[in-house]
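J.: any chance you can model this:
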Amino acid sequence: MASTLGPAPDPEAVLRGHRAAVNVVTFHSPSGTLLSGDADGELKIWDLRRHRPLSSSRVHTPAAGVIGISAADASNKILSQGRDGTVKCWQLTESMLSRQPLLTIKTDSYHFCKLSLSESATMSSESEAIVGNTKIASGAAVIAIAGKEPSIIELWDIGSGKCVQKLPQERLGPSTVECILSHGICLLFCSYEDGTMMVWDIRHAAAPLIQARLHDEPVLSIAIDRIGAGGVSGSADGNLMFFFLDYQENTFVVKKKVEGQAGIGDIAIRGDDKLVATAGWDHRIRIYDYKRRKPLAILKYHTETVTGVTFREDMKWMATSSRDSTIALWSLYPPSSLQQNQQLVNSGGSRYGAGSMVNGNMNDHEQ
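T.: Model prediction:
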């Protein structure tokens, strides 16, 4: 049903400069910049005040492209992943990458499963010796990535450049991973091409803590809330799952299933666990209330598949990337404004079910 309250708002700014599809985007909090990687293997660092690139580096070959980026904020190290079987670690200085990588991890895996970084991975003494005599120091940065062998997730210590753990499963290969630190324990969330999802405590690799098949097709994206109590998953089947993790019963509890969307390539939960954003194959960004699992907005700008979505740490900005070679910056409700408008969200029903939020204003534009 068409809306009478006006068209969807435009983003606050659009960053242009990539000549190929932008595959991934992430904020780097210490420098106040934005990082983006494209299908030609180029990684750009953006000045968010002038909306211009500060630097551009060819970190992977054009044939491989950049499919993943992570930032280790504590050490100002940037990780780039290409579809050439490598992950490279770069030093970030004065908004530029080092000329040569500090470390190159050869995974020999050539799929689209993006790496996931867990920084300051503090583990108990019983888990320090993870593989043989290899120890991970307190405060280490650890990445999870799909390995060379099918269905195996590998954990690498960035400091030592060594693989410290392998988590095998006899099933189709992993499609996405998410590594988080919860109550001093590093938890790994894995999903597989058959729609199965698993949660691992990396101190105990014999078997996952929790596993269930939540989707009928490959899981393309997972986002976990800041305490590891639950999250959201999206799949090629177009279904979005809001779930809770029952660690006592070792099970996923699906709280809500949202059907009928296009494929969901990326998901982000804002740092206050109040907003969820999804990146759709249908060129749309959908915003949800995470705790109440209600739709809040459908944002339209990109003309091709939306490949990435991320929130800045201060929660003032959201960035989206697309195959149309652009990056869009959106200004959504700051936490105070979201709280003030929560009553409208709760009572709005269909009126606000597909609205758009920009600068504290909600415009119902698509249903």
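J.: please make it C-alpha for all contacts and neighbour counts, starting now.
T.: Will do.
J.: run a quick neighbour tally on the nearest residue to Thr196 once chain neighbours are set aside.
T.: The spatially closest residue to Thr196, leaving aside those adjacent along the chain, is Arg213, at 3.9 Å (C-alpha to C-alpha, 6 or more residues apart in numbering). Other residues lying near Arg213 total 15 when counted by other C-alpha atoms under 10 Å.
J.: packing partners for the helix or strand harbouring Trp46?
T.: Here Trp46 sits within strand 42-47, counting by DSSP states H and E. Contact here means 3 or more C-alpha pairs under 8 Å, 6 or more residues apart in numbering; DSSP states H and E; on that basis strand 42-47 packs against strand 33-38, strand 52-58.
J.: residue contacts, Ile210?
T.: Contact partners of Ile210, counting by C-alpha atoms under 8 Å, 6 or more residues apart in numbering, are 198-200, 247, 250-252.
J.: circling back to that earlier point, can you tell me how far the residue nearest to Thr196 is from Gly228?
T.: For Arg213, the distance to Gly228 equals 19 Å [C-alpha to C-alpha, to the nearest Å].
J.: now render the helices and strands packed on strand 42-47 as TSV, adding distance to Asp194 and mean neighbour count.
T.: As requested, these are exported to TSV (distance: least, C-alpha to C-alpha, whole Å; neighbours: other C-alpha atoms under 10 Å):
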stretch	distance to Asp194	mean neighbour count
strand 33-38	28	25
strand 52-58	34	17
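J.: turn those into TSV, including distance to Ile287.
T.: Compiled in TSV, the helices and strands packed on strand 42-47 are given as follows (distance: least, C-alpha to C-alpha, whole Å):
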stretch	distance to Ile287
strand 33-38	21
strand 52-58	27
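J.: following up with a second sequence; could you model it the same way so I can compare the two?
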Amino acid sequence: MSRPAPSPVYTLRGASGAFNALHFSCHEGDTPLLFSGSGKGVIHLWNLNNRRTERIIEGHSGSSVIWVNTLHSADTLISQGRDMRVCLWNLSQGRSELMDSLSTESVGFCQCSLLETGQKTCLLAFAGQQTEELKIVELSSKALLCSLIPDSKLGMVMCVKLWQVSRGPLLLAGYEDGSLLLWDITQRSILSQTKVHLEPIMCLTFDPESRRGISASSENKLFSWILDGQNNLLLRDCVTLTNPGVSQLSIRGDGKLLASAGWDHRVRVFGWKKLRPLAVLQYHRDMVLSVAFSDHKDPRQRLLAAGSKDQRISLWSIYNEVPDTG
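T.: Sure thing, here's the model as predicted:
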């Protein structure tokens, strides 16, 4: 390691369940917020100025909240629960009103992926009712754009990632058999497919700028891969971890750092360019389930948050970590 591991700058507590999902909203001029989804079906809005809960939303009938995000600004929150519902919340002017909801018909743990394609146009991808099924809807109208099912039996959809290119939206999906598929949403077709892991892919993330992604499973390995000029998925690097199992992966917005949420209670930080280990963050007493980087413009406010099964969120200041420079 390049330097001793830091300690959390502070921690957040107060939920009665594990923290499955985290999302920062740090718009300039607004109060920096951290949204969390718990295993007891509760969404917390944390004010990062005073480090206290600003609002609590109970909207998934006690079912685990597995994904949270914001639309356009922090005024609209979207949450996904294991009650098979995705909910939209109006948070403007201190409200916590349920505006709309849709059914995913899926009882799995696959988190949704959101793509804002215009000022008021958003696509939402999620696992469908059938085992290998992926659905993409236009969020405001809830209109189904397509249902994607591969020809071969790959098992459950485990994780998905949407992003936009000039020809239209693309989607990466990780499956139960360890396969990774790249879908062209417009053509409803598979552009590339490769077997990456021996076990189900638990999580993945993708950096559109470098056309490079990374995935993890219950194994002790991270696999990174790239898209070449013909949109072929090509394996690139493998990182062996000390202990197996990763719940989530997150790339910082500037493309310099990668964080992993480990089943061994640890958060690992890497330089994204060459996957060079930078730090092992040790604080939690149980599995780390979620990690998220803040999107604040001020480097000193670029925090890393980690949510754990131990019902705590740790926040770390690692803005001055030196990334891979070659």
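J.: sorry, back to before: out of the helices and strands packed on strand 42-47 of the first structure, which comes closest to Cys179 of the first structure?
T.: Closest to Cys179 of the first structure of these, according to C-alpha to C-alpha: strand 33-38, at 19.8 Å.
J.: mind giving me the packing neighbours of the closest one?
T.: Using 3+ C-alpha pairs under 8 Å, 6+ apart as the contact criterion, the secondary-structure elements in contact with strand 33-38 of the first structure are strand 22-28, strand 42-47, strand 66-72.
J.: angle of that strand against strand 52-58?
T.: 40 degrees (axes from the mean of the first three to the mean of the last three C-alpha atoms, to 10 degrees).
J.: residues touching strand 33-38 of the first structure, excluding its own?
T.: Counting by C-alpha under 8 Å, 6+ apart, the neighbours of strand 33-38 of the first structure from elsewhere in the structure are 18, 20-28, 43-48, 65-69, 95.
J.: if you set the cut-off to 7 Å instead, what comes out?
T.: 20-28, 43-48, 65-66 (C-alpha atoms under 7 Å, 6 or more residues apart in numbering).
J.: that strand: average distance to aligned residues in the second structure?
T.: Superposed on the second structure, strand 33-38 of the first structure shows a mean distance to its aligned partners of 0.5 Å (mean C-alpha distance after the TM-score superposition for the first structure).
J.: from the middle of its chain, how far away would that strand be?
T.: The gap between the average C-alpha position of strand 33-38 of the first structure and the chain average comes to 13 Å, counting by C-alpha atoms, centre = their mean, to the nearest Å.
J.: which parts of the first structure are helices?
T.: Using DSSP state H, the helices found in the first structure span residues 335-340, 342-348.
J.: output those helices in JSON lines; the columns should cover mean neighbour count.
T.: Rendered in JSON lines, the data for these read as follows (neighbours: other C-alpha atoms under 10 Å):
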{"stretch": "helix 335-340", "mean neighbour count": "14"}
{"stretch": "helix 342-348", "mean neighbour count": "13"}
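J.: rebuild these as TSV, extending it with distance to Ala74 of the first structure.
T.: Formatted as TSV, the helices of the first structure follow (distance: least, C-alpha to C-alpha, whole Å):
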stretch	distance to Ala74 of the first structure
helix 335-340	25
helix 342-348	35
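J.: out of those helices, which is closest to Asp237 of the first structure?
T.: Nearest to Asp237 of the first structure among the helices of the first structure is helix 342-348; the distance by C-alpha to C-alpha comes to 27.5 Å.
J.: helices and strands around the closest one, which ones?
T.: Using 3 or more C-alpha pairs under 7 Å, 6 or more residues apart in numbering; DSSP states H and E as the contact criterion, no secondary-structure element is in contact with helix 342-348 of the first structure.
J.: burial of the nearest residue to Thr242 of the second structure once chain neighbours are set aside, as a residue count?
T.: Leaving aside its chain neighbours, Thr242 of the second structure sits nearest to Asn220 (6.8 Å; criterion: C-alpha to C-alpha, 6+ apart). Using other C-alpha under 10 Å, Asn220 of the second structure has 15 neighbouring residues.
J.: and Asn220 of the second structure, how far from Asn231 of the second structure?
T.: Summarising the geometry, the distance separating Asn220 of the second structure from Asn231 of the second structure, computed by C-alpha to C-alpha, is 27 Å.
J.: so what does Gly253 of the second structure match up with in the first structure?
T.: Matched across to the first structure, Gly253 of the second structure falls on Gly271, judged by TM-score structural alignment.
J.: coming back round to it: can you name the residues that contact the residue nearest to Thr196 of the first structure?
T.: 195-197.
J.: burial of the match of Gly253 of the second structure, as a residue count?
T.: The local packing of Gly271 of the first structure (other C-alpha under 10 Å) involves 16 other residues.
J.: and it, what does it touch?
T.: The contact partners of Gly271 of the first structure, by C-alpha under 7 Å, 6+ apart, come to 226, 313, 315.
J.: go on, Leu240 of the first structure?
T.: 232-234, 257-259.
J.: could you flag which of those residues are buried?
T.: Buried subset of the contacts of Leu240 of the first structure (neighbour count, 16 or more other C-alpha atoms under 10 Å): 232-234.
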